[in-house]
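S.K.: Compute the structure for the input listed below.
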Amino acid sequence: MGTAGRIEILPDVAGVVTRSRALIVERLQTAIAERGIATIALSGGSTPQPLYEQLATENLPWEKIHLFWGDERYVPYDHPDSNYRMVKRAWIDRVGLPSENIHPMPTQFADPASAAIQHEADLRIFFTTYFADSPPTEWPALDVILLGMGDDAHTASLFPGTAALQVRDRWITVGEKSGQPRLTFTIPLINAARSVIFMLAGANKQAALQHVFALEADDFLYPSRFIQPQGELWWIMDQAAAQGLPETMA
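M.R.: Model prediction:
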């Protein structure tokens, strides 16, 4: 697996949220101080929702912060399953984020593959515009990518045994679960980040963690093993999830 990154085990979900919030705020502030803007890619699911609600209470220069999504279900923005909708209600609607700083994955195309191409083109324009020293042919380094992990060890919409795991020449691709398409960051795009933060909670993550942190396992069966960023890697988890770690790590 390579380096496991930094592992922090908190007593409960509230502790995971509080610690993740502190890490994210610090990294956003550092990015703004060093480069004038900050970029963060968000995850869906129930675990980060209270994190977004807490981030909405921070006194940050919102005009300098740009929000992206690491993956998205291919549903309209107002659909109950939309990751964008969840973040909008928990965070965006509560702060003064300029609309041009919000970069949801497009889900209005008839063909998800066309949507993936368009979103990648939009991201290339963004990074070319704001980071003149980072040509669009290179992998852009987002300041923070927030990830979760399913009980099958998937992360973003990179599911076990799917074609999305093999995409190495694109920033955005189409993932799928049970025949339902999703848009997702590719593995190389995630691994280009300055900071990747996994948030995990619950006993249902134990079996997956045993394989993700094993010395040997099939990466294509446990996709979170692929995440080895050039920057820092954090695993923030509660006690219930951490029981799945090898004894030498827990």
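S.K.: Every contact and neighbour count from this point should use C-alpha atoms.
M.R.: Will do.
S.K.: Residue 48 and residue 237, how far apart?
M.R.: 12 Å (Cα to Cα, to the nearest Å).
S.K.: what do those two both touch?
M.R.: Jointly contacting residue 48 and residue 237 under the rule Cα atoms under 8 Å, 6 or more residues apart in numbering are residue 199.
S.K.: Following up with a second sequence; could you model it the same way so I can compare the two?
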Amino acid sequence: MRTFLWKDHGRVHLYPDPESLASGATEHLVQILRTGLAQAPRFHWVLAGGKTPAACYRQMTRETLDWSRLDLSLGDERCLPAGHPERNDTLIRNTLLQAEGPRLAHFEPMRAEWGAEVASAHHAKVLETLGPIDLVMLGMGEDGHTASLFPGHASLSSQAPVVPEFSAPKPPPERISLGLTLLQKARQRVFLVSGESKRAILQALDRGQCPPVGLVGAGDWFIDQDAWFECQ
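M.R.: Just a heads-up that it's a prediction; the model follows:
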């Protein structure tokens, strides 16, 4: 593993493969959670979907934390029926919330089965009860999107805390996402990026281009060798 500063983007933690990346990210996340819980009565952690986050969640089930003081929510969700295997909340329940300790946490899913517009308005009210985001975990798509904020889409320029998306480039087209302004206010950000298909976007970020993932603010980037542009 190698750690170094990356211009205006924060710190890169470079790992040889997705497995070691997930282990390193888990260790980092646990440290943030323990520090946060030592400093405040509650901690709001926004979760991501995807294979690498899922690997982190499975590892975190073995960690000893005061889970009952954690508020968990999502960065985005697909508008699919409740319980659908491609929903992010299904992934959370099948990994992190399978363990006895994490089940004590307060988890607020996005009610995506209600449709993007209604569910976005509802989740904005939910977030008011949870308070500021202490930590957000984010992935990155091959087009540079993060959460469900896609390049050139109207939702990217919205000032709303939660935004509906009606034309995502991959199915399902209808989704819900935390808005850019809310992600920018998060106290800490962790990005998980793996695979050669992500390298071009990381290169674009390094050259000063700003796809959605580059607009949310600096953070800790956990990247594997296949994705990092130095390794060609």
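S.K.: Can you pull the TM-score for these?
M.R.: Comparison of the two superposed chains (TM-score structural alignment, normalised by the length of structure 2) gives a TM-score of 0.90, and 224 aligned residues with a Cα RMSD of 2.0 Å.
S.K.: what's the matching range in structure 2 for the lengthiest helix in structure 1?
M.R.: Ranked by residue count under DSSP state H, the longest helix found in structure 1 is helix 13-35. Using TM-score structural alignment, helix 13-35 of structure 1 lines up with residues 18-40 of structure 2.
S.K.: Can you give me the distance of residue 93 of structure 2 to residue 25 of structure 2?
M.R.: On the measure of Cα to Cα, residue 93 of structure 2 and residue 25 of structure 2 end up 20 Å apart.
S.K.: Next: residue 98 of structure 2.
M.R.: For residue 98 of structure 2, the distance to residue 25 of structure 2 - Cα to Cα - is 20 Å.
S.K.: Have a look at how far, on average, the helix or strand just after the longest helix of structure 1 is from structure 2.
M.R.: Counting by DSSP states H and E, the next helix or strand C-terminal to helix 13-35 of structure 1 is strand 38-42. Its aligned residues in structure 2 lie a mean 1.0 Å from strand 38-42 of structure 1 after superposition (mean Cα distance after the TM-score superposition for structure 1).
S.K.: just checking, what packs against strand 38-42 of structure 1?
M.R.: Contact partners of strand 38-42 of structure 1 among helices and strands, from 3 or more Cα pairs under 8 Å, 6 or more residues apart in numbering; DSSP states H and E: helix 13-35, strand 65-69, strand 144-147.
S.K.: okay, these in JSON lines with mean neighbour count and distance to residue 5 of structure 1 next?
M.R.: Shown next, in JSON lines, are these (neighbours: other Cα atoms under 10 Å; distance: least, Cα to Cα, whole Å):
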{"stretch": "helix 13-35", "mean neighbour count": "17", "distance to residue 5 of structure 1": "14"}
{"stretch": "strand 65-69", "mean neighbour count": "20", "distance to residue 5 of structure 1": "22"}
{"stretch": "strand 144-147", "mean neighbour count": "25", "distance to residue 5 of structure 1": "14"}
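S.K.: Residue 80 of structure 2 contacts residue 113, correct?
M.R.: Yes - using Cα atoms under 8 Å, residue 80 of structure 2 makes contact with residue 113 at a distance of 5.6 Å.
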